[in-house]
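>>> predicted model and sequence follow; I will ask about them next.
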Amino acid sequence: MKAYVFPGQGAQYPKMGLDLYEKYPEAQDLFNQANKILGFNITDIMFEGSAEDLKKTNVTQPAVFIHSTIMNEVLANNEKPDMVAGHSLGEFSALVANKTLSFEDALKLVSKRAEAMQKACELQPSTMAAVLGLEDELVESVCAEIDGVVVAANYNCPGQLVISGEIAAIEKACEELKNRGAKRALVLPVGGAFHSPLMEPAREELAKAIEETNFNTPICPIYQNVSTFAVTNPSEIKENLIFQLTSPVKWTQSVQNMINDGATSFTEIGPGKVLQGLVKKIDRKMVTSAPEL
């Protein structure tokens, strides 16, 4: 069974999508449609902007979504997935791939999500940190001991967990995690505490937009970050998507469940190769690839 997986924020790079635009007329149509939906020419930034230009949240999230979704549309002429998943932002690309959301509706939600997250970041200074070389349970227990908001945010693969929260609490947690044997506990260059309770204002804002959007019955299950199990019910998909911003990304658990349910290969669709690496760390025997375009 074929699993398609879609990357999240951080996978962007200069000139992303230009090869698709130049090679495929259907890609050109979708890029032009994206510019109209967003109200500005994001293609100018994607194709000609610097790495710094692409780091702005209102650009990064739509850019990664657009690249992944258009790559899948070009690929979809040949084959369909048996199951899909996306890492954080990538979940929106996955929901277009399995026909739950239209390209237009998903892009509008991604744009709204980026704006809402940016506002939440500005309300309270916050950050995230990568923790390497410790059991998940130990990281969780250390976070629980720290004064202030600090929680496990991204379960990326065994021995790699990202924590999220208030700056002072993250710094204290990093010190303690190093004392407990972490190979690394490194504060990340991000603008806020994604997938933590500090994203509650963004969750509330995005929830309204999600509730007003039409979700179709998908052509194959999605394994969502919040629940980690196969979901096909549109109402359940909506609810999981609403709580994604304040809940951890359970990537390790999602991939393990996909393998348990029969996944034999994982194709990463979108910029970068991060998810292929994570899948291999979760199960080294698993076949991983990127689409040939």
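In hand now; what should we look at?
>>> please make it C-alpha for all contacts and neighbour counts, starting now.
Will do.
>>> burial measure for Glu236, as a count.
12 (other CA atoms under 10 Å).
>>> which is the next helix or strand following the helix or strand containing it?
Element membership of Glu236 [criterion: DSSP states H and E] is helix 234-243. On the C-terminal side of helix 234-243, the nearest following helix or strand under DSSP H and E is helix 251-260.
>>> what residues of that next one count as buried?
For helix 251-260, burial by neighbour count (16 or more other CA atoms under 10 Å) applies to 251-259.
>>> who touches the helix or strand hosting Ala34?
Secondary structure assignment for Ala34, by DSSP H and E: helix 25-38. In this structure, residues lying in contact with helix 25-38 by CA atoms under 8 Å, 6 or more residues apart in numbering are 20-22, 41-43, 66, 70-71, 73-74, 104, 107-108, 111.
>>> alright, now check it against this:
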Amino acid sequence: MTTRVAFLFPGQGSQAVGMGADIFASSPAAQRVFAAADDALGFSLSDLCFNGPETTLRDTINAQPAIVTVSLAYLAALQEALSPGEPSSWSTPLTPAFVAGHSVGEWSALPVAGALDLKETILAVRERGRLMEHEGTVCPGGMSAVIAMDEEPLRQVCQEATEQALAELAGATTHPGQGRVIIANYNAPGQIVISGEKRALELAGELAKARGAKRVIPLAVSGAFHSPVMEPATQGLAKTLAELELRETALPIIANIDGTPLTDPSRLRQELAQQVASSVQWVKTIQYLVEAGVNTFIEIGPGQALAGMVKRIAKGVTIMNVGNASEVAKVAAQLREQDVLA
């Protein structure tokens, strides 16, 4: 059977103090990624990744560029390990058929696909984080994982919670996200995340538990990402994207919004701007990749959340993780044995 590979990049919540320090110590290619990010931002993002403090790293404005940088550092190290002493790039010698990322992970995919260079990506991601953090301050809200509840009843819960929250406000809204809650992440069967303004989110959590959800778990995030609370951020992000020269991609990026492949710069701009206020269709993303013949998924970056999701969505596929230096060496050895290099 022909091996067909997809690279997957994690989103916010995967950050942890110390991430990337091991690969920085052992890989010149990873060192170049961290140096480029530090140079672009004008401060030592690498030191923040390696040493914290955790509260600063967790801030959305820092967490997002940090996750993208660390993910790309591990990818650079993997490609370097696959071709010792030879030239390598984001997509050689191991060339994926597709790339995809969960939320901010979609930005990690941009340099790999050839849409933007590393420095442009890091600067734009920091602005994305700033815009999203701002809306989280203007219209406080959050996100909660709802365990063991199907999509349709949960969608109904969100609609009813929104109606009740808006009724309590009696029309006194000053922000498009006020009183609203939606399904934000379709992560895997039985693993759905809701997101919204604080009161609406509370009401939805109460309704979900009353109607049979096994658990409702608040997530440690600074705002209601992928909900109407983020709608003003889409406008600021659209302006940032308009100033960037996105190129047609050499590799298809699977869109968070609808789980379809993107290569065209104009569609990419629309996806990247609207994505912050739209649901992440991760189940559709993985289903599309499986139907397109992908049988090997490599999660590249901190944590193993995406690998767990893939296991719940797709059966009979190979899943690898590249999230520390030992995994870089292990996966490189596996790939050489399987003879899947370009």
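All right, it came through fine. Worth saying up front: this structure is predicted, and the values here are computed from it rather than measured.
>>> with both chains overlaid, what TM-score comes out?
Aligned and superposed, the two chains score 0.97 in TM-score terms (TM-score structural alignment, normalised by the length of structure 1); 293 aligned residues with a CA RMSD of 1.2 Å.
>>> and the helix holding Glu236 of structure 1, what does it pack against?
helix 200-211 (3 or more CA pairs under 8 Å, 6 or more residues apart in numbering; DSSP states H and E).
>>> relative orientation of the helix it packs on and helix 234-243 in degrees?
Relative orientation of helix 200-211 of structure 1 versus helix 234-243 (axes from the mean of the first three to the mean of the last three CA atoms, to 10 degrees): 160 degrees.
>>> and helix 200-211 of structure 1, which stretch of structure 2?
On structure 2, the counterpart of helix 200-211 of structure 1 by TM-score structural alignment is residues 231-242.
>>> and stretch 262-281 of structure 1, by the same measure?
Taking TM-score structural alignment, stretch 262-281 of structure 1 hits residues 293-312 over in structure 2.
>>> list the buried residues in that stretch.
Buried-residue list, stretch 293-312 of structure 2, by 16+ other CA under 10 Å: 294-307, 309-310.
>>> ok, now stretch 170-189 of structure 1?
170-174, 176-178, 182, 184-187.
>>> where in structure 2 does that stretch align, residue-wise?
Stretch 170-189 of structure 1 covers residues 201-220 of structure 2 once aligned (TM-score structural alignment).
>>> Provide the contact partners of the matching stretch at residue level.
With CA under 8 Å, 6+ apart, stretch 201-220 of structure 2 has contacts from 13, 141-149, 154, 157-158, 160-161, 165, 180-181, 194-195.
>>> show me which of those residues are buried.
If you count burial by 16+ other CA under 10 Å, the buried members of the contacts of stretch 201-220 of structure 2 come out as 13, 141-147, 149, 154, 157-158, 160-161, 165, 180-181, 194-195.
>>> show me the residues you listed that map onto strands.
When these are checked against strands (DSSP state E), the matches are 141-147, 181, 194-195.
>>> farthest-separated two in those?
Using CA to CA, those span at most 19.6 Å, a distance reached by Gly141 and Ile147.
>>> pretty sure Val5 of structure 2 contacts Leu289?
No. Between Val5 of structure 2 and Leu289 there is no contact under CA atoms under 8 Å: 9.4 Å.
>>> shared neighbours, those two?
Common neighbours of Val5 of structure 2 and Leu289 (CA under 8 Å, 6+ apart) are Phe98.
>>> post-alignment, the helix or strand encompassing Leu278 of structure 1 versus structure 2, mean distance?
Leu278 of structure 1 is part of helix 274-282, with elements assigned from DSSP H and E. Following the fit onto structure 2, the mean deviation recorded for helix 274-282 of structure 1 is 0.4 Å by mean CA distance after the TM-score superposition for structure 1.
>>> which PyMOL command selects the buried ones in the contacts of helix 25-38 of structure 1?
In PyMOL, this line selects whichever of the contacts of helix 25-38 of structure 1 come out buried by 16+ other CA under 10 Å:
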select buried, resi 20+21+42+43+66+70+71+73+74+104+107+108+111
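>>> closest to Asp82 of structure 1 out of the contacts of helix 25-38 of structure 1?
Glu73 (15.6 Å).
>>> and that closest one, what's its match in structure 2?
So Glu73 of structure 1 corresponds to Ala76, using TM-score structural alignment.
>>> any idea how far its match is from Arg247 of structure 2?
21 Å (CA to CA, to the nearest Å).
>>> burial count for Lys198 of structure 2?
Neighbours around Lys198 of structure 2, by other CA under 10 Å: 22.
>>> that one is in contact with Thr137, isn't it?
No. If you go by CA under 8 Å, Lys198 of structure 2 and Thr137 don't touch, sitting 11.5 Å apart.
>>> and the helices in structure 1?
Using DSSP state H, the helices of structure 1 run over residues 18-23, 25-38, 42-48, 51-54, 57-75, 90-97, 103-123, 136-145, 167-179, 200-211, 234-243, 251-260, 274-282.
>>> redo those helices as CSV? Include distance to Leu293 of structure 1.
Converted to CSV, those look like this (distance: least, CA to CA, whole Å):
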stretch, distance to Leu293 of structure 1
helix 18-23, 8
helix 25-38, 12
helix 42-48, 18
helix 51-54, 23
helix 57-75, 8
helix 90-97, 17
helix 103-123, 20
helix 136-145, 37
helix 167-179, 41
helix 200-211, 32
helix 234-243, 30
helix 251-260, 25
helix 274-282, 17
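>>> Thr288 of structure 1: which of these is closest?
When the helices of structure 1 are ranked by distance to Thr288 of structure 1, counting by CA to CA, first place goes to helix 274-282 at 5.7 Å.
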